[in-house]
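K.L.:
Need coordinates for the below:
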Amino acid sequence: MYHQVLDPIAHSLAWSSLVAALPLLTLFVLLGVLRWAAWIASLIALAVSLVVAVWAYGMPVGQAVLAGSEGAAFGFFPILWIVINAIWVYNMTVATGHFDVLRRSFASVSDDQRIQAMLIAFCFGALMEALAGFGTPVAVTAVMLIALGFAPLKAAVLALTANTAPVAFGAMATPIITLGSVTGRSSDTLGAMVGRQTPVLALFVPLILVLIVDRKNGIRETWPAIVVCGASFAAAQYVTSNFISVPLADVVASLASAAAVMALVRVWRPVRVYTEAVAAPAMSGGVVPALSGDMPEAEAEQPAESSSERTDPPREIARAYAPYLIIIAVFVLAQIGPVKSWLGHATRQFAWPGLHLLNAKGGKVGSVTFTLNIATSPGTQMLVAGVLTMAVLGISIPKALRAYGATLFQLRWAILTVMAVLALAYVMNASGQTITLGTWMAAAGGLFAVLSPLLGWLGTAVTGSDTSSNSLFGALQVTAAGKAGLSQTLMAAANSSGGVLGKMVSPQNLAIAAAAVGLQGREGDIFRRVLGWSLLFLLGMCLLVWLQSTPVLSWMVA
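P.N.:
Modelled structure (predicted):
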């Protein structure tokens, strides 16, 4: 049995926090400064966290290793289980040539890549986040952007940057529901409060995407689309989360934003069409070469230039969209009350064997319980969607299995990275390192309103999940708010809203993005490109939450 201690170094939270931060500092320095491959950086940071847990916190070696093993298991299921199956569905569409049909369909809406970035990375990515979450939108939208001619590095940066405003309501509002369970507050109330924060962020995300694609010229030439995209998403997310349904916030917002932009480009076009000068294959060094022999002969021989000008028959366009419509249908069906309840019968919860933890107050630590939600996992539902996609696209079982094997090979380093990062997170949580950092920040009193989103950002940056961040710090936010005389609802919501901004710099999502675009080993380059945007958005969120804690914007607080 290990009893957590929050101030092991000289009985000082400040000194203990410095030591507790060493694994994170190691991880970010290796990624951002030395540009090491994410899997190497993650394994070294994991080793540092184990040393800190055993040496500084006095955690038994066996307990530390067991905590890491539980984290690695959680990294594979449910997180990697979702990503692997999502990429498998995508790779099957590549193997049959239907992804090229989908690409041409998107290109027919607008051949301007600034508009395409907003439609695919932001709108379509938000829909994928709403349904699956956990890295799926980053992987899927990144490869879609490459198929439209974006450079791999830029595609990864766009996909990660866009995966911000929708994250709090991702996977049918799983982060919000989790936040409600750990704080004892209504998820509807918390979702409504988050819906008064992230829509402000959504107003600026399309602008940043265009800035990444074409700098200032892009903003000047496409500002009507930027305004329509951001404003329609923000308005729909606010209205849905506050007055209709928290789980459906991203579904409605993504569809409303996409519809608004598509309606706009029917009557308005930029004065100049911007197209990336780089012609890239659909997957640089990824699955396409491994499966190219499976593609229809006519499709494989089609030159890139003429392929983009082809007119596809309506039947093939419908089949190209079918996998994503199937995904939506399967996920929506799984959320229906009776169906969800029936699927829930397969869920099993059990204490992680041999792991015995007590928190600083002597209570049990919830993270020792592992949930195996086989049927309700979005990954399993994605697998079902993949099987249905096989039938619709006429893919044989051997061909589907080859695609699955190629997917596992493609994601091999991402799999190792995600499992190592989650092992790191669980070691830090189990030993008390993460709570040490959070408790130290919570001692800031009234200034905690400024630091609250930063705490959420830190949790997501470490775990790669806004859900996990809310599990870690949700209760701490409420306690700190009570001591500082701040709104507990506001601080709890700020944890989730700040957490969405840490997702783009989390090693887990960096690894998924790098694997998707064929840049394994260059996660450090991607990290350097997105870190500035993450910190800029975080600064804005800290300012917004602080103003909401004062009379200036207190009218926004429920």
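K.L.:
For the rest of this, base every contact and every neighbour count on C-alpha atoms.
P.N.:
Will do.
K.L.:
Could you identify the longest helix within the chain?
P.N.:
Ranked by residue count under DSSP state H, the longest helix found in the chain is helix 198-239.
K.L.:
How far does that helix sit from its chain's centre?
P.N.:
Distance of helix 198-239 from the chain centroid (C-alpha atoms, centre = their mean, to the nearest Å) equals 19 Å.
K.L.:
Quick one: list the elements packing against it.
P.N.:
Applying 3 or more C-alpha pairs under 8 Å, 6 or more residues apart in numbering; DSSP states H and E, one finds that helix 198-239 makes contact with helix 113-116, helix 152-162, helix 249-265.
K.L.:
quick one: contacts of the longest one?
P.N.:
To tie it back to what came earlier, the one meant is helix 249-265. Residues outside helix 249-265 that contact it (C-alpha atoms under 8 Å, 6 or more residues apart in numbering) are 109-110, 119, 122-124, 126-127, 129-131, 166, 169-170, 173, 225, 228-230, 232-238, 240-241.
K.L.:
which of these are buried?
P.N.:
Using 16 or more other C-alpha atoms under 10 Å as the burial test, the contacts of helix 249-265 include 109-110, 119, 122-124, 126-127, 129-131, 166, 169-170, 173, 225, 228-230, 232-238, 240-241 as buried.
K.L.:
Please provide the structure for the following sequence as well, for comparison with the first:
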Amino acid sequence: MYRQILDPVAGSLAWSSLVAALPLIALFVLLGIVRMTAWLAALISLAVALVVAIFVYPMPAGPAVLAATEGAAFGFFPILWIVINAIWIYNMTVHTGHFDVLRRSFARISDDQRIQGVIIAFSFGALLEALAGFGTPVAITSVMLIALGFKPMKAAVVALVANTAPVAFGALAVPITTLATVTGLPLGDLSAMVGRQTPILGVFVPIALVFIIDGVRGIRQTWPGALVCGVVFAIAQFAVSNYVSAPLTDIVASLLSAGAMVLFLRVWRPVESYVEGGGVSGFGTAGADGGKHRAVAASTATLPRPSGGGGAGDGGAGGDTGNGGAGVGNGPAQRDSGAEVFRAYAPYLIIIAVFALAQVPAIKDALTSVTQNFNWPGLHIESSSGKPSTLSMFKFDWLNAAGTLLIIAGLITIPVIGIRPMRALRAYGATYRQLAAAIVTVMAVLALAYVMNASGQTATLGTWMAGAGGVFALISPILGWLGVAVTGSDTSSNSLFGALQLVAAQKAGLSATLLAAANSSGGVLGKMISPQNLAIAAAAVGLSGREGDLFRRVFLWSLVFVAVMCLLVFGQSTPFLSWMVVP
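P.N.:
This next block holds a predicted model:
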């Protein structure tokens, strides 16, 4: 039985925290500065974590390695199990051409890529996050954006930044239910409190996406549409999380925000259409600079791509001549029948139906009846207080797992979209080959996280930060941000730090509900810089090996958003915004 020690370096929590942070420092330096391939950076950082665990804490080599194997297993199941099966469904729709139909359907809503980016990456991505989470929205929406003419790097950045506000309620609110379990706080209170924090992000994320796509000009021209989408999402997320149901929060918010955007586009359009990468025509307004529409062919990525329709870009009367040029694709826009459009949307409707049915009490009980909970063989850990750690408990809910539900949805999808079973099977095998680098990265990062957790490195960092007293409210979201940056999962971060936030709140005389919720709300902002999500995004757009470039492009956004969340939570801990705190 290994008992964790929080201050192994000279009995100092501060010095011990500095050493405990070495694996994280190594990971981010290798990704962001050295620009090393993510899977290799993750493996090297895992080795650093093992060295620190064995020679500093000291954790016996056997348990340290076992903790790494448990983390790797958790990385594959349930996390990669979800991503692989979600992308398999996507691959089948590409093979049958139905993804082309879906892309054209989105394109007909608006020919402006700034609007398309908001609808697909934010609203549709939020729906995917609500149903599956764990990297699924990043993988699918980034490819959808490329199909609409986005450059691969920009598509990945937009997908990563969009995957923020919905994350706390992702995968049918698993992060919130996990937080309630580890803290003992009421689920309804935590759901309501998070629903008074993340909607603030929801208002501004669509505007940030427009800025990423087209800079200040994009905000100036499209802010009404972006604001409508963000405000409707925020109001719905607040209302449902506070007064209806945590699991339904993102489903309702995503659908309402997309619907509001579609309706708003019937009475409003941007003054000029922005297209980068071809596929639709753009027209400048009278007297405006028409040379805004750039047609740049997107590079071929790893995942199969549908073809895009080409078009010319023309300048507005009285302005400079537009030089949008011919886009990549097949010429005039194709009109699809109602039946084809329905089949294109069918896989996602099937996913919604399968996940909804899985929540019916009788069905849920049947699915969970075969769940196995067992202690990871040979791994026995006590916390620094002498209590048995639950870290070594592994939950194998193979039938009720989101990835398994996606398999079921995929099997139902096969006859609906008309793909031959053998072709679907080949697509499944191809999906593993496409995601090979991402699979190694995710498993290595989770192995690193489990080694840090089991040895006490994570607890050292958290305890040191919790010593800030009343000021802890200001840095409380950073703890969640750090947890998600390492594990790639708000659920895992809540498991790591939820109880610690509770203890820190009690010591500082702050609201336990506030700080526990802050862990989840701050955590969502670490997802875009998590190595596992960077690897998933890079693999999806065909940029495997350039995870470091992605990291540098999203890191500032992550810092800016987490700073805003820190100020919000600190304000909620004072009389200034205390009216927002759940009593």
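K.L.:
TM-score for these two?
P.N.:
Scored against TM-score structural alignment, normalised by the length of structure 1, the superposed chains reach a TM-score of 0.96; 546 aligned residues with a C-alpha RMSD of 1.2 Å.
K.L.:
Number of residues surrounding Glu301 of structure 1?
P.N.:
10 (other C-alpha atoms under 10 Å).
K.L.:
Run through the strands of structure 1 in chain order.
P.N.:
Along structure 1, the stretches classed as strands by DSSP state E are 2-3, 348-351, 357-358, 369-372.
K.L.:
middle-most residue in structure 2, spatially?
P.N.:
Closest residue to the average C-alpha location of structure 2: Asn163 at 4.3 Å, with C-alpha atoms, centre = their mean.
K.L.:
From Val138 of structure 2, how far out is that residue?
P.N.:
Asn163 of structure 2 sits 7 Å away from Val138 of structure 2, going by C-alpha to C-alpha, to the nearest Å.
K.L.:
Leu66 of structure 2 now?
P.N.:
Counting by C-alpha to C-alpha, the gap from Leu66 of structure 2 to Val138 of structure 2 is 31 Å.
K.L.:
could you pull out the helices for the stretch 301-450 of structure 1?
P.N.:
Ranges of helices in the stretch 301-450 of structure 1, per DSSP state H, counting those that start in this stretch, are 304-307, 314-335, 337-343, 378-393, 397-410, 412-431, 433-442, 448-463.
K.L.:
Quick one: map Ala322 of structure 1 onto structure 2.
P.N.:
Residue pairing (TM-score structural alignment): Ala322 of structure 1 is matched to Ala346 of structure 2.
K.L.:
how many neighbours does its match have?
P.N.:
For Ala346 of structure 2, using other C-alpha under 10 Å, the count is 17.
K.L.:
Would you quantify the distance from it to Tyr90 of structure 2?
P.N.:
Taken as C-alpha to C-alpha, the span from Ala346 of structure 2 to Tyr90 of structure 2 is 12 Å.
K.L.:
And for Val524 of structure 2?
P.N.:
25 Å.
K.L.:
would JSON lines of the strands of structure 1 with distance to Lys399 of structure 1 and mean neighbour count be doable?
P.N.:
Compiled in JSON lines, these are given as follows (distance: least, C-alpha to C-alpha, whole Å; neighbours: other C-alpha atoms under 10 Å):
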{"stretch": "strand 2-3", "distance to Lys399 of structure 1": "49", "mean neighbour count": "20"}
{"stretch": "strand 348-351", "distance to Lys399 of structure 1": "33", "mean neighbour count": "11"}
{"stretch": "strand 357-358", "distance to Lys399 of structure 1": "46", "mean neighbour count": "20"}
{"stretch": "strand 369-372", "distance to Lys399 of structure 1": "29", "mean neighbour count": "16"}
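K.L.:
With respect to Ala41 of structure 1, which of the ones you listed lies nearest?
P.N.:
Set against Ala41 of structure 1 and scored by C-alpha to C-alpha, these come closest in strand 369-372, at 26.3 Å.
K.L.:
Which residues are in contact with each of Asn163 and Val138 of structure 2?
P.N.:
Joint contacts of Asn163 of structure 2 and Val138 (C-alpha under 8 Å, 6+ apart) are Ala121, Gly125.
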